[in-house]
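Pasting the sequence and the predicted coordinates here, then a few questions.
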Amino acid sequence: MQDTPKTRLHVDSPLAEGQAIGLDHERAHYLRHVLRLERGDAVAVFNGTDGEWLAVIDGFGKGWCSLTVQARRRAQQDGPDLWLLFAPIKRGRIDTVAEKASELGASRIWPVFTRHTDPHRVNMDRLRANAVEAAEQCERLSVPDMPEPVQLHKALADWPAERVLFLCAESGSARPVAEAVRDFAGRPAAFLVGPEGGFAKSELDDLSKLPFVVPVGLGPRVLRADTAVFAALACWQALVGDWTASGGDARPPFRAAEDARGQPI
């Protein structure tokens, strides 16, 4: 058995030393036939509540794989309290939004329908699968919450007053995103990104009247909806999020530091 995991998996099972985990056909196939793993190989597992653990493959069968949890690698830590609300866009690009928002640390990814939203149906199973895969690859300890899509006004009806909502506004009065994010540092935050056709004027007027909404601009160029998502989340992370951590916490875990000669230290 090797102590270095061959891959990383999100599981729904409780995690503790000696815990047995059964994987479904899709995951068993992935480990056995895609990664070519064998009995005794190590994998890392996490479930969003118990931290990350080292597990070993006990065996494979027809459509199944069993693991045994051995030792905890990392304790559970709270990630950024950052929500993303976005108007669904075309297939392919909406999958990328789910993937990259997960990589960028969003704790909630919520599709909302606006007046100019083009797609009116969202494959949430596929979106969640993309977010899970991204969480596995980027070494975060949780998977984003992904509520079912709703009309924008319903999402805002019970909005928590303490959470500031940065409205990525393509027109009208808006503050520079960096300035606004810094001013509200320390508060729970969310970004709202509209559809490719932009928000309707009536929507912008209604949003501007809400006390928790802060319109922000993302620069002098017109960004595509998916680009606006990535730009907004990256700005928040770089200014007040977990990109600002010092030392090893500012980089992915288990990455060795290197000295000036490129040798691990």
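Yep, it's here.

From here on, just use CA atoms for contacts and neighbour counts.
Noted.

which residues touch L104?
L104 sits next to F230, L233, A234, Q237 when contact means C-alpha atoms under 8 Å, 6 or more residues apart in numbering.

List just the nearest of those to F46.
Closest approach to F46 among these (C-alpha to C-alpha): Q237, at 23.0 Å.

who wins for most neighbours among the contacts of L104?
L233 (21 neighbours; other C-alpha atoms under 10 Å).

any idea how far the residue lying closest to that residue once chain neighbours are set aside is from W243?
Leaving out its chain neighbours, the residue that sits closest to L233 by C-alpha to C-alpha, 6 or more residues apart in numbering is L104, at 6.6 Å. From L104 over to W243 the distance is 10 Å, taken as C-alpha to C-alpha, to the nearest Å.

what sits in contact with each of these two?
Residues touching both L104 and W243 (C-alpha under 8 Å, 6+ apart) are Q237.

Mind jotting down where the helices sit in the chain?
25-29, 93-103, 124-138, 152-157, 177-183, 201-208, 225-240 (DSSP state H).

re the thing from before, which one of the contacts of L104 is nearest to E99?
The shortest approach to E99 among the contacts of L104 belongs to F230, at 10.5 Å (C-alpha to C-alpha).

Quick one: residues contacting that closest one.
V97, K100, A101, L104 are the contacts of F230 under C-alpha under 8 Å, 6+ apart.

ditto for G63
Under the criterion of C-alpha under 8 Å, 6+ apart, the contact list for G63 reads D24, H25, E26, A28, H29.

and the comparison structure, right after this:
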Amino acid sequence: MKDCPRLFISPDTIPPMVAGGMLELGPAQAHYLGTVLRQQVGGAVAVFNARDGQWHGVIDHLRRDRCHVRLVEQNRAPAATAGLCLLFAPLKRDATEAVIRMGTELGVTRFRPVVTERTNTHRLNAARLESIACEAAEQCERLDVPEIDPLVPLVDLLAQWPEGISLFAALERSPPGPVVVPAQVGDSVLIGPEGGFSVREHDRLRGCAFVRPLSLGSLVLRADTAAVAALALVGAGLKAVCDTGS
């Protein structure tokens, strides 16, 4: 099972998985198994989602546009990722896709694209980004796929921010903070656009009681690099809190 392909199966499309049950995969996944990976009938495949966990399956029937997988046994119990939300201003296509891919690998549970004063793109290909998140989840062995929200103005999110949730904002020239940033499950990280936040946005963010300014060092980072650095920093703090149970 170690090297067999992993496929995410949305729990919204199937009944609960049971041993001996049969899954019918769609044309895209059938094409991936048969044409791209050259799998054959009898080959092993892992199927997963957060509701059912991960199951060992065997290809029972395979055609170009159809595949049936027989479920054998569950080898990972259901579990949701204990991660963070990421608020980010959309970037150029490749950079946005990199943020989705690497954020998924770093445990982001929800992506929330936001419009800032310096956001230079206002269009997102939702289907493409969801596909990238799904592929990243399959590759990194998590059991769930993060949600990707529609694009909304940052000011609207700040005005409706839920109580008890911290927003770690990567603000330019923030003073150095602790090596480990204490965070809780459900907290959020905010990354600005290329060119950074405007002065007005800086002032608004620093005036919000729930915002925790986050320093990423003295160098100027690209927005996609900043997203990875911030998620790694706050994610390490979240893991430390979860490990100690505090």
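Great, that's in hand. Predicted, not measured: the structure shown is a model, and the values here were computed from it.

picking that back up, ok, which of the helices of the first structure comes nearest P195 of the first structure?
Nearest of those to P195 of the first structure, taken as C-alpha to C-alpha: helix 225-240 at 6.2 Å.

so where in the second structure does the closest one end up aligned?
Alignment of helix 225-240 of the first structure against the second structure: residues 223-238, by TM-score structural alignment.

And that stretch against the first structure, how far off on average?
The superposed stretch 223-238 of the second structure is, by mean C-alpha distance after the TM-score superposition for the first structure, a mean 1.2 Å from where its aligned residues fall in the first structure.

Mind listing what's buried along that stretch?
Neighbour-count burial for stretch 223-238 of the second structure flags 223-224, 226-231, 233-238 (criterion: 16 or more other C-alpha atoms under 10 Å).

about what we covered before: show me what the residue nearest to L233 of the first structure lines up with in the second structure.
Matched to the second structure by TM-score structural alignment, L104 of the first structure sits across from L106.

Check G59 of the first structure too.
Per TM-score structural alignment, G59 of the first structure is aligned with H61.

So L167 of the second structure is in contact with V185, correct?
No. Assessed by C-alpha atoms under 8 Å, L167 of the second structure is found out of contact with V185, at 11.8 Å.

who touches the closest residue to G107 of the second structure other than its chain neighbours in this structure?
What sits nearest to G107 of the second structure in space, not counting adjacent residues and going by C-alpha to C-alpha, 6+ apart, is G83, at 5.2 Å. Shown in contact with G83 of the second structure (C-alpha under 8 Å, 6+ apart): G107, V108, T109, V185, G186, G235, L238.

how about the residues you listed in JSON lines, adding distance to C67 of the second structure?
Formatted as JSON lines, the contacts of G83 of the second structure follow (distance: C-alpha to C-alpha, whole Å):
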{"residue": "G107", "distance to C67 of the second structure": "30"}
{"residue": "V108", "distance to C67 of the second structure": "31"}
{"residue": "T109", "distance to C67 of the second structure": "29"}
{"residue": "V185", "distance to C67 of the second structure": "37"}
{"residue": "G186", "distance to C67 of the second structure": "37"}
{"residue": "G235", "distance to C67 of the second structure": "38"}
{"residue": "L238", "distance to C67 of the second structure": "40"}
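
Can I get the buried part of these as one ChimeraX selection?
In ChimeraX, a selection of the buried entries from the contacts of G83 of the second structure looks like this (16+ other C-alpha under 10 Å):
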select :107,108,109,185,186,235,238
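
The counterpart of A80 of the second structure in the first structure - how many residues pack around it?
Aligned counterpart of A80 of the second structure in the first structure: D78 (TM-score structural alignment). By the measure other C-alpha under 10 Å, the count of residues near D78 of the first structure is 11.

D78 of the first structure and R187 of the first structure, how far apart?
15 Å.

again, but for A245 of the first structure
17 Å.

before we move on, the earlier item: spatially, which two of the contacts of L104 of the first structure are the most separated?
Farthest apart among the contacts of L104 of the first structure by C-alpha to C-alpha are F230 and Q237. That separation is 10.6 Å.

What are the neighbouring residues in contact with the aligned residue in the first structure for L23 of the second structure?
L23 of the second structure maps onto I21 in the first structure when the alignment is built from TM-score structural alignment. I21 of the first structure sits next to S13, S66, L67, T68, V69 when contact means C-alpha under 8 Å, 6+ apart.

T35 of the second structure now?
Counting by C-alpha under 8 Å, 6+ apart, T35 of the second structure touches R64.

what does it align to in the first structure?
Structural correspondence for T35 of the second structure with respect to the first structure (TM-score structural alignment): H33.

what's the answer for L129 of the second structure, then?
By TM-score structural alignment, L129 of the second structure lines up with L127 in the first structure.

Ok, A169 of the second structure next?
Per TM-score structural alignment, A169 of the second structure is aligned with L167.

and that match, how many residues sit next to it?
24.

How about K62 of the first structure?
Neighbour count for K62 of the first structure, taken as other C-alpha under 10 Å: 8.

Could you pull up the residues touching the spatially most central residue of the first structure?
By C-alpha atoms, centre = their mean, the mean C-alpha position of the first structure lies nearest to S102, the distance being 1.8 Å. Counting by C-alpha under 8 Å, 6+ apart, S102 of the first structure touches A131, V132, A134, A135, V143, P144.

Good, we can wrap up now.
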